[in-house]
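**Q** Requesting a structural model of the entry that follows:
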Amino acid sequence: MSIAVPNAAQPMEIQLHAVSRVLEIAFDDGARFELPCEYLRVHSPSAEVRGHGVGQETLQVGKRHVGITALEPIGHYALKITFDDGHDSGLYSWSYLYELGARRDQYWQQYLDKLAAAGASRE
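**A** I've put the predicted structure just below:
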């Protein structure tokens, strides 16, 4: 099943729920997503996580309890997220955040499958 991700969708509201460790984001097309901090951290768009090409990704482990310490808008196109484990590289474009929300179930299951295949843990 393919999900259309609008390139022009803009955030209308961004709210960090620190206790539940969830970033809630509402877009101008009516879409609203709740993105757990752990999910955002393991899907960071940084080169540290994604690598510099296909097959160079680094599996993120032990991120179950990660939180967000800072959010910084970058121009009119992205959000810089600082996590409490020190990770702060990689810019989350609005379109990437929308994609993460729209495909959350699929991407999360893929991550869990990779952890299981590697014998790794979220703890």
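**Q** contacts and neighbour counts: CA atoms only from here.
**A** Will do.
**Q** which element is residue 34 on?
**A** strand 32-36 (DSSP states H and E).
**Q** What is that strand packed up against?
**A** Judged by 3 or more C-alpha pairs under 8 Å, 6 or more residues apart in numbering; DSSP states H and E, the packing partners of strand 32-36 are strand 22-27, helix 94-102.
**Q** for comparison, sequence B:
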Amino acid sequence: MSTTAPVPSRVHYHKKARELEIGYPDGSSHRLSVEYLRVFSPSAEVRGHGGETATLQVGKKNVGLSNITQAGRYALKLHFDDGHDSGLYSWEYLYALIRDHDANWADYLKRLEDAGASREPLGIEIKQL
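**A** Sure, this is the predicted structure:
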């Protein structure tokens, strides 16, 4: 599989900050919030099957990661603590999330506003220790 995106040389989860740090061989490093990664999951459950079938993810502000596994030599599988774990984050997709972060996030916030929805979780948040 040929890739145009650089392959990360380091991945570190900052649990307290709920951020995934991705480092590259050129020394650059980028931190993405777990919420951002969750709402832009590449899974069919979130993205749908093309067109306008994507499902707006709401209430994900406090989501974290329970595990990270590598999928072959081309992707990461992120296991979110809300039970979601069906998307594979290819190196290309992760790089696109980094590159397009500001536009993606602004679009997400606009879609939430248009839907009258919130980033805040609904109901009572239950923490497992």
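**Q** follow-up on the earlier one: how big is the offset of the strand holding residue 34 of structure 1 relative to structure 2?
**A** On superposition with structure 2, the mean distance recorded for strand 32-36 of structure 1 (mean C-alpha distance after the TM-score superposition for structure 1) is 0.8 Å.
**Q** Tally up the residues packed near residue 42 of structure 2, please.
**A** 18 (other C-alpha atoms under 10 Å).
**Q** got the residue ranges for the helices in structure 1?
**A** Counting by DSSP state H, structure 1 has helices at residues 37-42, 47-50, 94-102, 104-118.
**Q** okay, the angle between the strand holding residue 34 of structure 1 and strand 22-27?
**A** 160 degrees (axes from the mean of the first three to the mean of the last three C-alpha atoms, to 10 degrees).
**Q** Where does strand 32-36 of structure 1 end up in structure 2?
**A** Strand 32-36 of structure 1 lines up with residues 29-33 of structure 2 when matched by TM-score structural alignment.
**Q** Centre-most residue in structure 2?
**A** The residue lying closest to the centre of structure 2 (C-alpha atoms, centre = their mean) is residue 37, at 1.0 Å.
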